[in-house]
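**Student:** pasting the structure only:
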């Protein structure tokens, strides 16, 4: 995930401190993994080092220091360039489901049982996403639709893999 660029996007409207960046990210992607505070501050530090953000205010009101960051012109250009660049298809990357399946087959594990469990997990997640109301903003339904479409594509692949395993089992002596 392009965490740095998402942080730039979150700062594109107004300067903010790390807590607001984290809260904004989690609001943008309510069905995804929350952004860790450590990752926020590490990313902000790198962005500042690279001249993409700058510190515009530091306050401490009895608690921890609050450093407020803003985009620089270089940061705005970087964000615009990132947004205009299409994402390359990930045809060559093997995700964990594929890695586990190959490992199960190669080590004599129960690949069919693994695929069945994975399929059930995907179906549960799709059901959760469809039954939980979306946030009241224009992007939440788009994010959810994207996740469901990918899970659905994975389900079709899982079914195909199960069929392939069954066919191989039938043709073996």
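**Tutor:** That came through, no problem. Computed from a predicted structure; not experimentally measured. Numbering: from 1, shown residues only.

**Student:** Going by C-alpha atoms from here, please, whenever you check contacts or count neighbours.
**Tutor:** Noted.

**Student:** just the helices in the protein please.
**Tutor:** 3-11, 18-28, 37-49, 73-84, 96-107, 111-131, 140-171 (DSSP state H).

**Student:** this is the other structure I want to compare:
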């Protein structure tokens, strides 16, 4: 995820303080890693330096001074370009799950790999149940449901791969013991 682009998208609705951007990010992207305040302000500094946002005001409201930011025309243009571009599928397998299975097969053997695959399958199914329940919660927002659907899709793909790999590991074990 490009934090800069997400902040530009949040600013598309109008000027915001860094604090408001962080809070809105965490609310609107509920399954994403929460942003740190330092990350928000560092990103706003780069966006301002690059002419994509400008300071639109300051206020204190009884607390520390807070600067508001708003999109520039160039910022809106960059946001539109980002939204219009598609994300290329990842060219490499970059999954800790995949890496652990391969290393378990190479370093620890078929039994260890099988045990890991079974434990991981159980963990995936547990997480899927949690996400399904979260989608059904009375207070679930559209953002919660969309995020849960996204995570469930990825977990389902992993689960299919885990099942296929368990079958392949069982076949390998038959070959080794024959």
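**Tutor:** Thanks, I have it. Since we're looking at a predicted model, the values are computed, not measured.

**Student:** re the thing from before, of all the helices of structure 1, which one comes closest to residue 58 of structure 1?
**Tutor:** Ranking those by their distance to residue 58 of structure 1 (criterion: CA to CA) puts helix 18-28 first, at 11.8 Å.

**Student:** how near is the residue nearest the centre of structure 2 to residue 26 of structure 2?
**Tutor:** By CA atoms, centre = their mean, structure 2 has its centre lying nearest to residue 32, at 4.5 Å. Using CA to CA, to the nearest Å, residue 32 of structure 2 is found at 7 Å from residue 26 of structure 2.

**Student:** What of residue 39 of structure 2?
**Tutor:** Between residue 39 of structure 2 and residue 26 of structure 2 the computed distance is 13 Å (CA to CA).

**Student:** Over to residue 170 of structure 2?
**Tutor:** The gap separating residue 170 of structure 2 from residue 26 of structure 2 is 43 Å, by CA to CA.

**Student:** if we can go back for a sec, so the residue nearest to the centre of structure 2 touches residue 6, yeah?
**Tutor:** No. When contacts are counted by CA atoms under 8 Å, residue 32 of structure 2 is not listed as touching residue 6 (11.6 Å).

**Student:** can you tell me what part of structure 2 stretch 119-129 of structure 1 aligns to?
**Tutor:** Using TM-score structural alignment, stretch 119-129 of structure 1 corresponds to residues 121-131 of structure 2.

**Student:** Quick one: average offset of that stretch versus structure 1, please.
**Tutor:** In this overlay with structure 1, the average offset of stretch 121-131 of structure 2 from its partner residues is 1.3 Å by mean CA distance after the TM-score superposition for structure 1.

**Student:** contacts for that stretch?
**Tutor:** The contact list for stretch 121-131 of structure 2, computed with CA atoms under 8 Å, 6 or more residues apart in numbering, reads 148, 151, 152, 155, 159, 162, 163.

**Student:** Max pairwise distance over these: which two?
**Tutor:** For those, and using CA to CA, no pair is farther apart than 148 and 163, which are 21.9 Å apart.

**Student:** So between the two, which is more surrounded?
**Tutor:** More crowded of residue 148 of structure 2 and residue 163, by other CA atoms under 10 Å: residue 148, with 21 against 14.

**Student:** now for the more buried one: what does it line up with in structure 1?
**Tutor:** So, by TM-score structural alignment, residue 148 of structure 2 is matched to residue 144.

**Student:** Please apply the same query to residue 159 of structure 2.
**Tutor:** When structure 1 is aligned by TM-score structural alignment, the residue opposite residue 159 of structure 2 is residue 155.
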